[in-house]
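[1] Here is a sequence together with a model predicted from it:
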Amino acid sequence: MPARVFVDQALPLETVIDLPPGPARHVQVLRLQPGDALTLFNGQGGECSARVQQMGRSQVSVQILTHDPVDRELARHVTLAVGMPANERMDTLVEKATELGVAALQPLVCERSVLRLAGERAEKRQAHWQAVAVAACEQSGRTRVPTIAPVLTLPAWLANGPVRDGMSACVLDPRAGTAALPETGAALFLSGPEGGLSDAEVQLAEAAGFRRVGLGPRVLRADTAPLAVLAHLSLRSL
């Protein structure tokens, strides 16, 4: 199977283009040679077959051949808003959520958060997580890259009114017991960090239009609960 590479630019058919620096390095790391096939996608839908034309020290030229309008996305728009788990768990959460079809991910700082980011540190981590999402799309076959939003505090995010008309909004709360998840339409799920959301935060979410749902009798980790929801929705859409 040809390597898949994300290129954030137009991909006109039957033309030769120079890859941007990031994708060019990716192709070089893969040790592709002139004549080798690869697949390019730009997040606008579908993917293009291409062929390496020239390899230089820092320049890689490819010929765009054909476009395949393949669609491997979830049939519905699902957003995760997550209290960021610490250490490498957030990287894993972004990677796996992308594989499972999330459309957007909102990192949050909550009352009980261990990982607290702001300013330049937050911007750097956002850029890093966006790159993780791109790599997961390249691996999984997705043709649209989820958006990793800037880090916000939970109150600031809720104040922006994230619940839109026609959207199902759920806050994951193990104290809620087991409740049915929304099976159709756009959906937004809020989950807490290590230690969960406080009572005040859950009440704030409910006031903003969220309803409490539980995922069963066991308490899931901060990086497990949102992935369990996505896995369920992904399988239901098959």
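    It's in.
[2] Please make it C-alpha for all contacts and neighbour counts, starting now.
    Will do.
[3] count of residues packed around the closest residue to residue 70 other than its chain neighbours?
    Nearest non-adjacent residue to residue 70, counting by C-alpha to C-alpha, 6 or more residues apart in numbering: residue 46, 4.9 Å away. Neighbourhood size, residue 46 [other C-alpha atoms under 10 Å]: 17.
[4] show me what contacts residue 46?
    Shown in contact with residue 46 (C-alpha atoms under 8 Å, 6 or more residues apart in numbering): 67, 68, 69, 70, 71, 143.
[5] can you pull out the helices in the chain?
    21-29, 89-100, 119-140, 154-159, 199-207, 225-236 (DSSP state H).
[6] Against residue 178, how distant is the residue nearest to residue 70?
    38 Å (C-alpha to C-alpha, to the nearest Å).
[7] So residue 180 is in contact with residue 211, correct?
    No: Residue 180 lies out of contact with residue 211 (C-alpha atoms under 8 Å); the separation is 11.1 Å.
[8] These two - which one has more neighbours?
    residue 211 (19 against 8).
[9] quick one: terminal-to-terminal distance for stretch 29-36?
    14 Å.
[10] meant to ask about stretch 52-59, not that
    11 Å.
[11] What residues of it count as buried?
    52, 53, 54, 55 (16 or more other C-alpha atoms under 10 Å).
[12] Below is an additional structure, to be compared with the one above:
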Amino acid sequence: MRVPRIYHPEPLQAGSEVALCEDAANHVGRVLRMGPGQAVELFDGTNLTFSAEIIHADKKSVRVKVTESRADSRESPLHLHLGQVMSRGEKMEFTIQKAVELGVNVITPLFSERCGVKLDAERLAKKIQQWQKIVIAACEQCGRNSVPEVRNAMTLETWCAEQDSGLKLNLHPRAEHSINTLPLPVERVRLLIGPEGGLSADEISMTTGYGFTDILLGPRVLRTETTALTAITALQVRFGDLG
């Protein structure tokens, strides 16, 4: 069996004994039904991985002994901040999961004029927590040891107005520039992906005022979740570590 990768939210060090968090313990003890003597791999968000051995496991808790640490960076040289106008249901979850696999560093959920998601403060806070768990699960699966952050949701203009030294990009079906025409080198990108109905004319004008460059992916109109992943892939191929 492949050695499971488990995220631990607190700093780890070789030689220590730690109790896995509730979600991890449930996965190891109940789902995988692992027991003492079996190996797991831990990471704590510091670009290190830790070999560990289970020393106790029952239905409620799992304790492990950390035996070794090693540096293991899987991070792209391109820092990507995704501003994603929230999409409905599983589409947003899918976008977040795949964006993490493709190397995104920060994800900010956004509200726009045509955003189809309406949530009160309590439900939104629960969604943010749920999306962060999806990020962690994606890191466990894809081998990343640095955990991207899902920030609190904000309005499109608030996000666009934030200071950022990187290249600011907005996908637009009638843009004049493509990703392949962007000048090298680029180390930071703030990528805006609009809602299923697209950004309004006023919103597009607003993004231009905040220094965003409109770019074109191709001749076909893509769904919002397809747009995000296609753009991230193209950016990683040109400026990052894909291809």
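    Ah, there it is. All figures in this text were calculated on a predicted structure; none of them were measured in a lab.
[13] Quick check: TM-score for this pair?
    Once superposed, the chains reach a TM-score of 0.94 (TM-score structural alignment, normalised by the length of structure 1), with 235 aligned residues with a C-alpha RMSD of 1.4 Å.
[14] Let me know the closest of the buried residues of stretch 52-59 of structure 1 to residue 1 of structure 1.
    residue 52 (14.9 Å; C-alpha to C-alpha).
[15] And that closest one, what's its match in structure 2?
    Structural alignment places residue 52 of structure 1 opposite residue 54 in structure 2 (criterion: TM-score structural alignment).
[16] would a markdown table of the contacts of residue 46 of structure 1 with neighbour count and distance to residue 230 of structure 1 be doable?
    Listed next are the contacts of residue 46 of structure 1 as a markdown table, based on neighbours: other C-alpha atoms under 10 Å; distance: C-alpha to C-alpha, whole Å:
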| residue | neighbour count | distance to residue 230 of structure 1 |
| --- | --- | --- |
| 67 | 18 | 29 |
| 68 | 11 | 26 |
| 69 | 12 | 24 |
| 70 | 13 | 21 |
| 71 | 14 | 18 |
| 143 | 24 | 18 |
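[17] Take those and lay them out in a markdown table including distance to residue 103 of structure 1.
    Formatted as a markdown table, the contacts of residue 46 of structure 1 follow (distance: C-alpha to C-alpha, whole Å):
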| residue | distance to residue 103 of structure 1 |
| --- | --- |
| 67 | 23 |
| 68 | 21 |
| 69 | 18 |
| 70 | 17 |
| 71 | 14 |
| 143 | 11 |
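[18] wait, which of those is closest to residue 234 of structure 1?
    Using C-alpha to C-alpha, residue 71 is the member of the contacts of residue 46 of structure 1 that lies nearest residue 234 of structure 1, at 14.1 Å.
[19] so what corresponds to the closest one in structure 2?
    Under the alignment (TM-score structural alignment), residue 71 of structure 1 pairs with residue 73 of structure 2.
[20] Tell me who's in contact with that match.
    Residue 73 of structure 2 makes contacts with 47, 48, 144, 145, 146, as judged by C-alpha under 8 Å, 6+ apart.
[21] quick one: which of those is nearest residue 39 of structure 2?
    For those, the minimum distance to residue 39 of structure 2 (C-alpha to C-alpha) is 16.8 Å, reached by residue 48.
[22] so how far is residue 127 of structure 2 from that closest one?
    Distance from residue 48 of structure 2 to residue 127 of structure 2, by C-alpha to C-alpha: 28 Å.
[23] Repeat that for residue 86 of structure 2.
    Taking C-alpha to C-alpha as the criterion, residue 86 of structure 2 is separated from residue 127 of structure 2 by 11 Å.
[24] Comparing these two, which residue is more hemmed in?
    residue 86 (27 against 16).
[25] just checking, the more buried one touches residue 118?
    No: the pair residue 86 of structure 2 / residue 118 is not scored as a contact, 9.4 Å apart, by C-alpha under 8 Å.
[26] buried stuff in stretch 61-79 of structure 1?
    So for stretch 61-79 of structure 1, counting by 16+ other C-alpha under 10 Å, buried means 61-65, 67, 73-79.
[27] Who are the contact partners of the residue nearest to residue 87 of structure 1 when sequence neighbours are not counted?
    Of all residues not flanking residue 87 of structure 1 in the chain, residue 115 sits nearest, at 7.8 Å (C-alpha to C-alpha, 6+ apart). Residues near residue 115 of structure 1 by C-alpha under 8 Å, 6+ apart: 84, 85, 86, 87, 109.
[28] Most neighbours of all these, which one?
    Highest neighbour count within these: residue 84, with 27 neighbours (other C-alpha under 10 Å).
[29] what about the strands in structure 2?
    Listed in chain order, the strands of structure 2 (DSSP state E) span 5-7, 17-19, 39-43, 48-57, 62-71, 79-85, 106-111, 149-150, 154-155, 167-171, 177-178, 188-193, 213-216.
[30] In structure 1, what range does stretch 86-103 of structure 2 match?
    Mapping stretch 86-103 of structure 2 onto structure 1 (TM-score structural alignment) gives residues 84-101.
[31] Likewise for stretch 32-42 of structure 2?
    Against structure 1, stretch 32-42 of structure 2 falls on residues 30-40 (TM-score structural alignment).
[32] Mind listing residues that contact the matching stretch?
    Defining contact as C-alpha under 8 Å, 6+ apart, one finds that stretch 30-40 of structure 1 is touched by 2-7, 47-55.
[33] Over to stretch 214-223 of structure 1?
    Under C-alpha under 8 Å, 6+ apart, the answer for stretch 214-223 of structure 1 is 83-85, 89-90, 92-93, 172-179, 191-194, 196, 225.
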